[in-house]
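S.K.: need a structure here:
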Amino acid sequence: MSTPSESTRRSLLAIAVLCVAQVMIVLDQNIVTIALPAIGDDLGFSPSTLVWTVNAYVVPFGGFLLLAGRLGDLLGRRDVFLIGIAAFVATSIWCGYATGQTDLLLARFAQGTAGAVTSAGLLGMVVTLAPGDRARTRAIGAFGFASAGGGALGTVIGGILTDTLGWPWIFLINVPIGIAVIALALRVVPRDSGPGLRSGVDLLGAVLVTTGIMLAVYTLIETERHGWWSIHTVAGGATTALLLAGFVARQRRARTPLIPSSITRDRSIITANLVQALMVAALFGFMFFTVMYLGRVLELDALSSGLAFLPAPLTIAVVSLTIAPVLLDAIGPRRLVLIGLPVLTLGFVLFTRIRVDGSFVVDVLPAMTLAALGFAVTMPALMALGMSGVSAADSGVASGLFTMTQQVGGAVGLAVLGAVAAARTRSGLAAGLAERTALNDGYQLGFTVATGFLVAALLVAVVWASRTGRAATREPSLTEARVG
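M.R.: Model prediction:
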């Protein structure tokens, strides 16, 4: 029989393995962006179709998260995780050896589906594995770094791999990492068992929400090409609304709803998801506009642009792994959100001042560091709130819901911010501005609207905290703000 110290070490190692898996999944959403020019040149993509190298991953990833989280609750989260990561490794090999456009896009769709299956229940697994409250705060901080740092590292690693080994390696790098994760997970992640499919699966609800979310993400992505008021966008939006309305109605009548009422009625969980969606909407713009500003305005190459992002994951790592857990223990998640969001917003305010004749040190580094600091403080607090009061039996679907709001928020943000920035750039070019000046004006406006998303997130958090009696008098302990 294992001693307590051995059991604790095993749990912490299991959490570390799961965090590495999260880094790999999140990294893959961003690592492709910086390699797009090389992929386009090699496989002959047009500018309008090249973007689907990214979108073909994002659409199924967002759509399948909720269903994958519930399957983890019913069949066992470790088993579903292992199936997902094995599929992710296989589809990464497919992506790396794709020989044509259709081949790569099909591989990316399959990879996005595998990514959803892998990551849906990860947060729930991390929280339930943590041995005690103090370990739980450190685990949430580590997972926050994995989620945030993985995205920033994707740009850095993507630039290095593309310039040194070629674009296929942005996918093939997942193979040794994934195999190592599977081998370690089999040894250290304890196998859990769910009640099984016989306990009831809301198949109709699963079809409605999966189809609705995938269509929503697809419609938002395509607004840049078709326009916001085109038949394509209006029809897609209307159909999405009908599907999601049908899902909500189904949840009220289903004997075993996909999302239990204990989750939908919890104000902390719902508010944490809403604040996160608004925050991530701004952050997707940050990733996109910063990459574009570095490359098209400051005219840095792919490697230099990638390395320029290093301060972000480094800041996130230090804060998420050391400072955020201490603050989470000391003042609680609600107050921590109200501290982190203003810092994040200030970083975006600085980004609205980028200049055509600017420099990385003056125009990017201070804003990037502040934004990374604010995000590294806020994200673990939202994770704690997003999983607060959730029973162990429902932790998979709660985790899938939390990850899904990230994807939907990001898709909304990128669609809106990309549209307003492109419109401002086109207006500037039509007025006779130089291309770099017109682009810079567009990125400035994009950062301004992104700042508005963060202000809205802060307002939601402030109103919620003021209306929550416990927030005014006493923060919940982490024993309360955890998976039960």
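S.K.: switch to C-alpha atoms for all contacts and neighbour counts from now on
M.R.: OK.
S.K.: Can you name the next helix or strand after the helix or strand hosting residue 59?
M.R.: Remark: residue 59 resides in helix 52-75, with elements defined by DSSP states H and E. Counting by DSSP H and E, the element after helix 52-75 in chain order, helix or strand, is helix 77-96.
S.K.: after that following helix, next one along is what?
M.R.: Trace forward from helix 77-96 with DSSP H and E and the next one is helix 101-119.
S.K.: If you count contacts, what does that following helix end up packed against?
M.R.: helix 4-30, helix 52-75, helix 77-96 (3 or more C-alpha pairs under 8 Å, 6 or more residues apart in numbering; DSSP states H and E).
S.K.: Here is the second sequence; please produce its structure so I can put it next to the first one:
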Amino acid sequence: MRTAEESRVQSGGRKRRSFFVRSTQTTDRGGTPGTPGCLRSKERAVNLAQAAPTAVASGLDPRRWKALILLCTANFMVILDAQIVIMGLPSISADLKLTPVMGQWALSANLLTFGGLLLLGGRAADLLGRRKVFIIGTALFLLVSVLSGLAWNGEVLLVARSLHGVSAALMAPTALSILTNTFPEGRERNKAFAMWSGIASIGATVGLLLGGTLIDWLGWQSIFFVNVPVALVMLVLAPVLLRESKDSGTRRTFDLAGAVVSTAALGLLVYVLVEAPTRGWVSLHTIGLGAVFLVLVALTVVIEKRSAAPLVPLRLFRSPSLVGGNLVTGIAAALAFGMSVVISQFSLGVLHYSALEFGLSQSAMPIAAVIGAFLAQAVLNRIGIRVVAVIGVVLLGAGCFVLTGISPTGSYWADVFPGLILFGLGLGGGPVALAAAALNGIAKRDTGLASGLNTAAFQVGGAIGVAVVSTIVAAHMARAATDPAAIMDGFTGGLVACVVFAVVGLVLAVALLRKRGGGALQIVPEQRTPSAH
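M.R.: The predicted structure is shown next:
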């Protein structure tokens, strides 16, 4: 039985609490309407007192926006490094006396190791610590940038470019995973993904502009040395701005067999796609290695089913959102890389633009991409992942369709500029929704792997786009000696292939991505079990 005094005290406590609750609900700077002026300062004090514990309890890192700049810089440098080498290849080949095959592999070696090791890099981050793996990748990026700049022959350069891919496979998925774990679901994470997508879109164009300028002024070595000061700053800031996180809920066992076989499968797929346009899609080389790839995929599935701690848990693929997000990401990458093949060859080979002129002509696209990314994050929670993704894919396809009107006698502003704007809006907005879809509902312990899957989908999709469009363009160019119009037919055919990619992506987005409520990227809480401790 409660005494009268206890009842009075508890009742008074309830009344006082209800007063404070009412006070904290005001948003008027002057206080709640009707509140006496002498109580307004008290009301504001109550607001601050209650807001502070809420912020602490939420676990938000006060340095998260500075950390985002660091993570986006890492992704920017990975993309910049891949693009800037394209501009430097003629000078590098002449100075180091590279054969055409070695020159091609100076570009492809990075792609091969990057694409092949992405899953391993993402899972290593989950198990060993995301910040730790990010720092290791950044340190390796710094060292191989120095080695690339000092390369004294083609063999050294190929080794360095291969190691560049390894560093990128550690940095890119880990940075995306850290971003996912740093920002809470909803508007903040959507904004973070918009910045990630927008800055990534800028990286390629900056690579073209910066590459030509550095080579003309300082020589080809400078395109590698420019990475060094940026990497040093990232190494200094990473321990300060990034929180460490890793999978602490399960046994930290390593699936060596799954790692070897899945890495071999991804690497082989990238190799086949790189070589197919040269060797032929129906050649014994392509068909044979394609069959080996399928065997490795089947073997990976068998190993992962039997493994107690699989590198790639097959349960992840039960999510239509994850599967759809990654498939459409691959399609978007095929569009982006395929379109770049056509526009670069058209601008440099037909319009005879210099490297600097080409970079400037492409600058409209990343500007539009930044706008598209921030528009996408603003409406993602309201209209949902699927709608934003569909709009993004439609804009990509529309941009390619408009670009089919290019001609040697046409105008940049009339024929090229509108297509680049449409394409850029889709290139910026689509990935914001697709990244959310690919990581939606993923347990925290799997975010590194899921980020690796998403990045791998982009890389493989890009390789497919380059392979398909390059094959179409090359087939028409073979007839150019007798039929000058064949060159433009090849460019048109390549862009039509990109439109077909967009149609496929549209179907996949509609079929696999959920309608509404998916704007916020959600992280599933860890499910602890007695054996996990």
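S.K.: Got a TM-score for the two of them?
M.R.: Once superposed, chain against chain, the TM-score is 0.93 (TM-score structural alignment, normalised by the length of structure 1); 471 aligned residues with a C-alpha RMSD of 2.0 Å.
S.K.: most tightly surrounded among the helices and strands packed on helix 101-119 of structure 1?
M.R.: helix 52-75 (a mean of 26; mean count of other C-alpha atoms under 10 Å).
S.K.: That one vs structure 2, average distance?
M.R.: On superposition with structure 2, the mean distance recorded for helix 52-75 of structure 1 (mean C-alpha distance after the TM-score superposition for structure 1) is 0.5 Å.
S.K.: how big is the angle separating that helix from helix 77-96?
M.R.: Angle, helix 52-75 of structure 1 to helix 77-96, by axes from the mean of the first three to the mean of the last three C-alpha atoms, to 10 degrees: 160 degrees.
S.K.: what does stretch 453-460 of structure 1 correspond to over in structure 2?
M.R.: The alignment of stretch 453-460 of structure 1 onto structure 2 (TM-score structural alignment) covers residues 501-508.
S.K.: Other residues contacting the matching stretch?
M.R.: 324, 327-328, 331-332, 334-335, 390, 393-394, 396-397 (C-alpha atoms under 8 Å, 6 or more residues apart in numbering).
S.K.: Skipping adjacent residues, who's closest to the residue nearest to the spatial centre of structure 2 in space?
M.R.: In structure 2, the centroid-proximal residue (C-alpha atoms, centre = their mean) is residue 455; its distance is 5.5 Å. When the adjacent residues along the chain are set aside, residue 455 of structure 2 lies closest to residue 173, with 6.5 Å between them (C-alpha to C-alpha, 6 or more residues apart in numbering).
S.K.: Structure 1: which residue goes with that neighbour?
M.R.: Checking TM-score structural alignment: residue 173 of structure 2 goes with residue 120.
S.K.: how far away is the alignment partner in structure 2 of residue 304 of structure 1 from residue 204 of structure 2?
M.R.: In structure 2, the residue paired with residue 304 of structure 1 is residue 357, using TM-score structural alignment. The gap separating residue 357 of structure 2 from residue 204 of structure 2 is 15 Å, by C-alpha to C-alpha, to the nearest Å.
S.K.: Over to residue 59 of structure 2?
M.R.: 35 Å.
S.K.: count of neighbours near residue 400 of structure 1?
M.R.: 28 (other C-alpha atoms under 10 Å).
S.K.: Contacts only, for it.
M.R.: Counted by C-alpha under 8 Å, 6+ apart, residue 400 of structure 1 has contacts 65-70, 119-121.
S.K.: If we ignore the residues flanking it in sequence, what's nearest it?
M.R.: That would be residue 120: by C-alpha to C-alpha, 6+ apart, it lies 4.3 Å from residue 400 of structure 1.
S.K.: What is the burial count for the one you found?
M.R.: 36.
S.K.: Then residue 460 of structure 1?
M.R.: Residue 460 of structure 1: 16 neighbours (other C-alpha under 10 Å).
S.K.: just residue 444 of structure 2 next, same as before
M.R.: For residue 444 of structure 2, using other C-alpha under 10 Å, the count is 22.
S.K.: residues contacting it?
M.R.: With C-alpha under 8 Å, 6+ apart, residue 444 of structure 2 has these contacts: 181, 247, 523-526.
S.K.: Could you measure from the residue mapped onto it from structure 1 over to residue 123 of structure 1?
M.R.: Using TM-score structural alignment, the partner of residue 444 of structure 2 in structure 1 is residue 392. Computed as C-alpha to C-alpha, the residue 392 of structure 1 to residue 123 of structure 1 distance reads 12 Å.
S.K.: sorry, back to before: translate the residue nearest to the centre of structure 2 into the numbering of structure 1.
M.R.: In structure 1, residue 455 of structure 2 lands on residue 403 (TM-score structural alignment).
S.K.: Now name the helix or strand holding that match.
M.R.: With DSSP H and E as criterion, residue 403 of structure 1 is part of helix 395-430.
S.K.: Which positions within that helix qualify as buried?
M.R.: Of all the residues in helix 395-430 of structure 1, those buried under the rule 16 or more other C-alpha atoms under 10 Å are 395-422, 424-426, 428-429.
S.K.: In three-state terms, how would residue 457 of structure 1 be classified?
M.R.: helix (DSSP: H, G, I helix; E, B strand; the rest coil).
S.K.: what stretch of structure 2 does the helix holding residue 59 of structure 1 fall on?
M.R.: Using TM-score structural alignment, helix 52-75 of structure 1 pairs with 105-128 in structure 2.
S.K.: how near is residue 271 of structure 2 to residue 481 of structure 2?
M.R.: 30 Å.
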